[in-house]
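**Student:** Only the shape, not the letters, is given here:
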């Protein structure tokens, strides 16, 4: 997706302000309503943002890379992950490895984290969320298979306690 210079500037705002709300972007971009912000995000920046479980707007890793955040010497933006997403992230195949099915990832999570109650639907949901965040990529074979789109150490995990501290993926 090719973005105009104005769209790139707005994407940079999103990266800078994340996590954010429609109203904050509305003020920054001089739009008339949160609905107008939502329409713009969906029509122009759809591939570069997602909403977390609190409905806050966050930029994908690809968005941060596109606007020059998280490059050499810079710390990547913190990525918020639920417990299931963290578990999937910890066990899924790396960027150079063979992509895995949902069931394969499910078994790996159950083995690694002693999570017998975790279901395939939970893993599928976590994989789709990580895909939207630009962390996981899908390879379509007989069934969709997944692997990391970026190296684990290149992902800066947001501390789940919410105290503002960040944990490197290698520490997770």
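**Tutor:** Now that the structure is in, tell me what you want to look at. These numbers come from a predicted model, not from an experiment.

**Student:** contacts and neighbour counts: CA atoms only from here.
**Tutor:** OK.

**Student:** show me the contacts for the most centrally placed residue in the chain.
**Tutor:** Nearest to the mean C-alpha position of the chain, by C-alpha atoms, centre = their mean, lies residue 133 at 2.1 Å. Taking C-alpha atoms under 8 Å, 6 or more residues apart in numbering as the criterion, residue 133 is in contact with 48-50, 59-62.

**Student:** what about the helices in the chain?
**Tutor:** 5-17, 22-29, 34-44, 61-66, 83-91, 102-113, 120-132 (DSSP state H).

**Student:** Quick one, which of these gets closest to residue 159.
**Tutor:** helix 83-91 (11.0 Å; C-alpha to C-alpha).

**Student:** Run a quick neighbour tally on residue 108.
**Tutor:** Residues contacting residue 108 under the criterion other C-alpha atoms under 10 Å number 18.

**Student:** Now for residue 111, how many residues are close by?
**Tutor:** Burial of residue 111 is recorded as 12 neighbouring residues (other C-alpha under 10 Å).

**Student:** about what we covered before: minimum distance to residue 77: which of the helices of the chain has it?
**Tutor:** Between residue 77 and these, the shortest gap by C-alpha to C-alpha is with helix 61-66, which sits at 7.3 Å.

**Student:** thinking residue 130 is in contact with residue 138, fair?
**Tutor:** No. Counting by C-alpha atoms under 8 Å, residue 130 does not reach residue 138; the two are 10.4 Å apart.

**Student:** ok, second structure coming up, stack it against the first:
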């Protein structure tokens, strides 16, 4: 299957963002709906992606080789728990920097937003932070605790995680 330049770029996004979901790709690709993303995946990238047991979108090993992009998540077989390396947008990297550690009390989206604004003067809204936390959760870096509102903390120690910022913020 020969891919167009646009399809190669979008496949690189799938590799980089995996595990991901339609909404995240919809934002990245500036599409109107999750259905449009699904149709694109099926029609253009059907041989290069699959959905895991949690219905998250992942690239095949062949896809990663084809586009020569590092996967968004790399697991260390010797490490306990989550991934050892992630590649994420700048906002997500900053969330990792300010979010409560695994042994600390989890915190709300608003708490994380305030920390981001204080520490980095970030111009984000609560939905951006919520989306970032959920993306990091899917990557196994963040865990959620349900109290009155969902609260979050890192699932891995900061020093055991290498975070690189992807080119596309």
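**Tutor:** Received the coordinates, thanks. Note that the structure is a prediction, hence the values are computed from the model and not measured.

**Student:** Post the TM-score for the overlay when you can.
**Tutor:** After superposition, the two chains reach a TM-score (TM-score structural alignment, normalised by the length of the second structure) of 0.56; 116 aligned residues with a C-alpha RMSD of 3.4 Å.

**Student:** who wins for neighbours among the contacts of residue 133 of the first structure?
**Tutor:** Greatest neighbour count in these, by other C-alpha under 10 Å, goes to residue 59: 29 neighbours.

**Student:** where's that residue relative to residue 9 of the first structure, distance?
**Tutor:** As defined by C-alpha to C-alpha, to the nearest Å, residue 59 of the first structure lies at a distance of 13 Å from residue 9 of the first structure.

**Student:** and residue 137 of the second structure, what pairs with it in the first structure?
**Tutor:** Under the alignment (TM-score structural alignment), residue 137 of the second structure pairs with residue 131 of the first structure.

**Student:** same deal with residue 114 of the second structure?
**Tutor:** Using TM-score structural alignment, the equivalent of residue 114 of the second structure in the first structure is residue 107.

**Student:** tell me the contacts of that match?
**Tutor:** Going by C-alpha under 8 Å, 6+ apart, residue 107 of the first structure touches no other residue.

**Student:** and the counterpart of residue 128 of the second structure in the first structure, how far is that from residue 108 of the first structure?
**Tutor:** If you follow residue 128 of the second structure across to the first structure using TM-score structural alignment, you land on residue 122. Counting by C-alpha to C-alpha, the separation of residue 122 of the first structure from residue 108 of the first structure is 13 Å.

**Student:** Please, where are all the strands along the second structure?
**Tutor:** Assigned by DSSP state E, the second structure shows strands spanning 49-51, 57-59, 73-74, 85-88, 142-146, 150-154, 162-165.

**Student:** Put together JSON lines for these, with distance to residue 109 of the second structure on each row.
**Tutor:** What follows is those, written out as JSON lines (distance: least, C-alpha to C-alpha, whole Å):
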{"stretch": "strand 49-51", "distance to residue 109 of the second structure": "28"}
{"stretch": "strand 57-59", "distance to residue 109 of the second structure": "25"}
{"stretch": "strand 73-74", "distance to residue 109 of the second structure": "23"}
{"stretch": "strand 85-88", "distance to residue 109 of the second structure": "18"}
{"stretch": "strand 142-146", "distance to residue 109 of the second structure": "11"}
{"stretch": "strand 150-154", "distance to residue 109 of the second structure": "7"}
{"stretch": "strand 162-165", "distance to residue 109 of the second structure": "21"}
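
**Student:** closest one to residue 14 of the second structure among those strands?
**Tutor:** Taking C-alpha to C-alpha as the measure, the strands of the second structure were each checked against residue 14 of the second structure, and strand 57-59 came out nearest at 6.2 Å.
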